[in-house]
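> The sequence and its predicted three-dimensional model are supplied below.
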Amino acid sequence: MPFFSLMLLFLPVLRAMKWLILIIPMSAVVGSLCALFLAALEAATHYRVAHPAILFLLPFAGVVTASIYFWFGGESERGNNLILEQIQKPYSGVPLRMAPLVLVSTVISHLFGASVGREGTAVQIGGSIASGFANLFKLSQEATRVLLISGIAAGFGAVFGTPVAGAIFGLEVIAIGKVDYLALVPALLASLIADWVCHAWGIHHTLYTVLFSGYSLRDEPPFHTNLILLAKVALCGVCFGLCSLVFSESTHRLGKFFKTICPKAWLRPVIGGTLTIIFVYLLDTRDYLGLGITAPEPNGASILNFFGPQSYPYSALIKILFTIVALASEFKGGEVTPLFFIGAALGNILSVWLNAPMDLLAAIGFMAVFAGASNTPIACTMMGIELFGAQNTVYLATGCFIAYLCSGHTGIYLSQQIFRSKIHTPVNLTEHPLRVTRQNLLWPFGRSDKTQHPSEK
């Protein structure tokens, strides 16, 4: 009996050791690949800015990467959605070749000027490496799910330098209205290790400064909640959510249109590349190419410049145009950093209209538009705290939560399942992916057509 009790005490220790043996090397690999990716991305961006004529090769570069995926990508073509489906119900696994394919393809996209991001690449690197470890150690389906979630967390945390948000994102992104606590500690451990390793390679992330820290009443210290400002933030949250909805649906619908007019996948980037070149010369600006964290010109439109003091009235709309064209024509990368740009730009101009602190609304928009598009309001709130500090947590949470609610039952990840509906609907949406529900709903008023929902059959 004492021996049996002793074994029961050691079981949690043995389980922890098992996860440490799996997660430490997996996260170190993901963190190293993210460091390589970020370094290559920075070099590609500098080269593009120094050699602007390279933009004319964008259609050709897109054809090259699309052809590689067409011939060698297989299931890798499905990107983040494949990883989400493997977590929900593991079957064939995530191909290991996804990691090098998406890394190289994303760097090429940025080198030649496509308006794409980097989160998708990091998540796919994490998911691919995690799946490779799961296959190597022949893990069960449940253990594979946990490791895939940890891989997502590692990639996200390392690429943005936000390990806590990375862990929560990995748990929250799987299903709308549900956080999977089974992988709580492994996800946090993976995200922390990947971030540490990325930093150990000499990678430094962008620093953002929000000076606003509350209004003072007479000689009292600043208080964290001002009702008038909170009302303005709530109104902006509605705008941010609607912006998320417009971005997500525009990307999906334009992608479907491009597939209709150009059935050959390897030729579609010609459309997006050509349109990007046309936009650049019509608008006479290169501010909307690539990530947009900094601008080629000192006062150009960029994420950092949106924090003040200059206003940029049309930047959010222009960046939406550039990004949906790039993503719909299947340039590789991600949506998140462009969403940061769009949200910060929208917050910038809303602050002028509402007479609110520009840096605060830019920071809230930065996170809230992504929260609405990814359906991850908790992760985005935590990411805002990690990037901007905790002094404005109430405003950040308000903007992210309202944007999540107002973005409707759609998003950038169509394989997300609905565990709990955002609003009451006459149709049962639970246990269906966004790919199904968005075809049967016109947010927020009901169905957009008379197609019968699968739950009613």
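Structure received.
> Please make it C-alpha for all contacts and neighbour counts, starting now.
Will do.
> ok, now which ones touch Leu101?
For Leu101, the contact set (Cα atoms under 8 Å, 6 or more residues apart in numbering) comprises 69, 73.
> Would you mind naming the helix or strand containing it?
Per DSSP states H and E, Leu101 falls inside helix 98-112.
> Alongside the first one, take a look at this:
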Amino acid sequence: MKDKIFTSEHFSILKHLLRWTFIIIPIAIVIGSTVAFFLWLLNFVIHFRFRNPYTLYFLPLAGVLIYFIYKLAGGNAEKGNNLIIDEIHEPGGGVPKRMAPIVLITTIITHLFGGSAGREGTAVQIGGSIAQMFGNWFGLNENDTSIVLMAGVAAGFGAVFGTPLTGAIFALEVLTLGRIQYNALLPCLIASVIGDVTVAAWGVHHTAYHIDVFIITPHWFSAWLPVDFVLLFKIIIASAAFGLASYLFAYMVHGIKTFFVKQVSVPWLIPVLGGLLIISITMLIGKPDYLSLGVDAEHAGAVTIPSAFQAGGADTWSWLWKTIYTTITLGTGFKGGEVTPLFYIGATLGNTLSVLMDAPVGLFAALGFIAVFAGATNTPLACTIMGVELFGGQYVLFFAVACFTAYFFSGHSGIYGAQRIGVPKITGSRFSDSATLSEAGNRRQNYVRHKMKKYGLWTRNKNK
């Protein structure tokens, strides 16, 4: 029998690749077009609020409107990104078609009235909802539907940030800590690239970021070692802080939501109180810098993500104010993503740390930008690639060190409670055998209560 250079396996592979290409392309085009419309509309309402700052005072009413939209028409779409993650792992009722228009409308409402939120969550939910719809039309089985949902996540993420490779890796990495879903590698890459190209074709552009060139101070060992280990040491210390900032953000989002649910018996009053808190804090600090996305400047000298890349472009506590604003907004029921606020928190914290550690401002802002996101989503590989796509490959080693360090220091926490724990960050950890981040969070709360009771800091009244 003669040996064959090409076997039947190669033709099966070719058939597999062509099949997924034809399935994914129309899905990604629709997702990219929807995301382009969302980004255009988002930009319009944000600048409308800039011209009409009084709209902030209607934020509590906007929160009530969002609550009743989900109450009357949302159904299980209220679970947002966690629903998509659950459906990818264990297909069940599916991602409803209404998720896309509802989250788009409610996110626009949040930003129109000044709520501090992002756009990634909306884009991912748009991607998941549209992907599920096409999967039903194509009559796909459960395994293929899971892959299509992952491709929808990749298309939405890649399209909303203009980072196609990051979008593909994010969709593969975000589902389970310590594992990557390689079975969806090609569909996710195609979807993310097509989604990004579609947004560009509609004439929607993304914010460009730039790290200023800096001179590395020579040390006595510089002639023998290609890496500035003094700077690297500073980056590791800063990245540990970035990871702790990620942990603080995730803890506060879940904690604020739990607190209000327990303390407020009338659900629609929760967004009212959240809106009033945002208004009060804004009046207290006397500037609107921490409202909405934080990308465009509402006034001259405003603290924004781009300004954080320059010396003096952020206040010392800008990162903490943005954390407070965003966790209150999302924790009290307003809609939008977490990622752009995480970019803001990371970039401004990097700006602050660069001053304290006598380090390059632009570099540290960029490291914080990607590392806080890496810690909060547990996606260090995707965020390292994001650093390359946004800032160039010159500092890829620093990007990797920052993202991996932040990933570990954020612990078993994150903004997606449905994320599975495949490989624990530290074996033997008290929370490492939890099935999901949500379960790890519950165990963490129970552990804290146990310690407080042990030392007499927890009473029956506090437990109600």
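Arrived safely, thanks for sending. Keep in mind it's a predicted model, so treat the numbers as computed, not measured.
> Give the aligned range of the helix holding Leu101 of structure 1 in structure 2.
Aligning helix 98-112 of structure 1 against structure 2 (TM-score structural alignment) gives residues 99-113.
> contacting residues around stretch 76-96 of structure 2?
Contacts for stretch 76-96 of structure 2 (Cα under 8 Å, 6+ apart): 70, 98-99, 121, 124-125, 128-129, 132-133, 142, 145-147, 149-150, 175, 416-419.
> same for the helix or strand following the helix holding Leu101 of structure 1, what does it pack against?
Using DSSP H and E, the next helix or strand after helix 98-112 of structure 1 towards the C-terminus is helix 119-136. For helix 119-136 of structure 1, the packing partners by 3 or more Cα pairs under 8 Å, 6 or more residues apart in numbering; DSSP states H and E come out as helix 2-50, helix 79-88, helix 98-112, helix 141-160, helix 336-354.
> Now with 7 Å, please.
Packed against helix 119-136 of structure 1 by the contact rule (3 or more Cα pairs under 7 Å, 6 or more residues apart in numbering; DSSP states H and E) you find helix 2-50, helix 79-88, helix 98-112, helix 141-160.
> At which residues are the strands of the stretch 151-300 of structure 2 located?
Per DSSP state E, counting those that start in this stretch, the stretch 151-300 of structure 2 carries strands over the ranges 176-177.
> where along it do the helices fall?
164-173, 185-201, 229-263, 269-285 (DSSP state H, counting those that start in this stretch).
> The second one vs structure 1, mean deviation?
By that I understand helix 185-201 of structure 2. Compared with structure 1 after the fit, helix 185-201 of structure 2 shows a mean deviation of 0.4 Å (mean Cα distance after the TM-score superposition for structure 1).
> Tell me the buried residues in that helix?
Buried residues in helix 185-201 of structure 2, counting neighbours by 16 or more other Cα atoms under 10 Å, are found at 185-200.
> Check the offset of that helix from the chain's centre.
Distance of helix 185-201 of structure 2 from the chain centroid (Cα atoms, centre = their mean, to the nearest Å) equals 19 Å.
> now do the third one
How far helix 229-263 of structure 2 lies from its chain's middle: 13 Å, per Cα atoms, centre = their mean.
> matching residues in structure 1 for it?
Mapped onto structure 1 using TM-score structural alignment, helix 229-263 of structure 2 spans residues 227-261.
> buried sites along the matching stretch?
Going by neighbour count (16+ other Cα under 10 Å), the buried part of stretch 227-261 of structure 1 is 229-230, 232-252, 254-255, 258-259.
> aligned partner of Val280 of structure 1 in structure 2?
Checking TM-score structural alignment: Val280 of structure 1 goes with Thr282.
> what about its match, distance to Lys79 of structure 2?
Plainly put, Thr282 of structure 2 is 29 Å away from Lys79 of structure 2 if you go by Cα to Cα, to the nearest Å.
> neighbour count winner among the two?
A count of neighbours by other Cα atoms under 10 Å puts Thr282 above the other of Thr282 of structure 2 and Lys79, at 17 against 13.
> ok now do the more buried one, which residues does it touch?
The contact partners of Thr282 of structure 2, by Cα atoms under 7 Å, 6 or more residues apart in numbering, come to Pro288.
> Same check on Ile235 of structure 2?
With contact taken as Cα under 7 Å, 6+ apart, Ile235 of structure 2 is in contact with Ala402.
> how about a cut-off of 8 Å?
364, 398, 401-402.
> Mind picking the two most distant members of these?
Maximum pairwise distance in these, criterion Cα to Cα, is 12.2 Å, between Phe364 and Val401.
> Phe398 of structure 2 and Tyr57 of structure 2: what is the separation?
Phe398 of structure 2 sits 43 Å away from Tyr57 of structure 2, going by Cα to Cα.
> And those two? Which one has more around it.
For Phe398 of structure 2 versus Tyr57, neighbours defined as other Cα under 10 Å are more numerous around Phe398 (19 against 16).
> what residue of structure 1 matches up with the more buried one?
Under the alignment (TM-score structural alignment), Phe398 of structure 2 maps onto Tyr395 of structure 1.
> give the contact list for that match.
Contacts of Tyr395 of structure 1 by Cα under 8 Å, 6+ apart are 225, 230, 233, 364.
> ok, back up a step: right, and the helices and strands packed on helix 119-136 of structure 1 - which one's nearest Arg438 of structure 1?
Judged by Cα to Cα, the one of those that comes nearest to Arg438 of structure 1 is helix 79-88, at 15.3 Å.
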